[in-house]
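Asker: fold the following.
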Amino acid sequence: MTIKSRLCPICKKPRSEDYTPFCSSRCRDRDLSQWFGDGYAVPGRPALPEEISAEVTRGREE
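Answerer: Predicted coordinates for the structure are as follows:
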């Protein structure tokens, strides 16, 4: 049985232990940039302003 090593999700090169799951700081930063720039999205409807404020208020009580 052959075990296939996991690859960097950005460039498909072998992963680096220092930057797992990426191969380098460049790919790690590219991924982070995608999240900041709305390149990735979690499916679902947008939260209503009332829901956000209720969550913030609840967080202060804890």
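
Asker: C-alpha only now, for contacts and for neighbours.
Answerer: Will do.

Asker: distance check, the closest residue to P9 other than its chain neighbours against S5.
Answerer: The shortest distance from P9 to any non-neighbouring residue, by C-alpha to C-alpha, 6 or more residues apart in numbering, is to F22 (6.6 Å). Per C-alpha to C-alpha, to the nearest Å, F22 is found 13 Å from S5.

Asker: so for these two, which residue has more residues nearby?
Answerer: F22 (24 against 8; other C-alpha atoms under 10 Å).

Asker: show me what contacts that one?
Answerer: Shown in contact with F22 (C-alpha atoms under 8 Å, 6 or more residues apart in numbering): L7, C8, P9, I10, R15, S16, R28.

Asker: to check against the first, give me the structure of this:
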Amino acid sequence: MSRCPICEKPSNPAYRPFCSKRCADVDLAHWLRGDYVIPGDKAHPTSSENDE
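Answerer: Below is the predicted model:
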């Protein structure tokens, strides 16, 4: 059985891969704050951003 990536409890199929809505919300908060970063080069500005 898989484990919740936030608290390590067994995951719940209703909230997979998390064990509860609380842990799913904690993970979402990490993404929204920018705690998780996907490595790579910074994106180049689009042409619409340069036109302003």
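
Asker: just to revisit the earlier point, how close does the residue nearest to P9 of the first structure sit to A47 of the first structure?
Answerer: In terms of C-alpha to C-alpha, F22 of the first structure sits 31 Å off from A47 of the first structure.

Asker: and if you look at K12 of the first structure?
Answerer: 34 Å.

Asker: helix, strand or coil for the residue positioned nearest the centre of the second structure?
Answerer: Centroid check for the second structure by C-alpha atoms, centre = their mean gives W31 as the closest residue, at 4.1 Å. Of the three states, W31 of the second structure takes helix under DSSP: H, G, I helix; E, B strand; the rest coil.

Asker: what's it aligned with over in the first structure?
Answerer: In the first structure, the residue paired with W31 of the second structure is W35, using TM-score structural alignment.

Asker: from F22 of the first structure, how far out is the nearest residue to its match once chain neighbours are set aside?
Answerer: Spatial nearest neighbour of W35 of the first structure, excluding adjacent residues (C-alpha to C-alpha, 6+ apart): A41 at 7.8 Å. The spacing between A41 of the first structure and F22 of the first structure, counted by C-alpha to C-alpha, is 20 Å.
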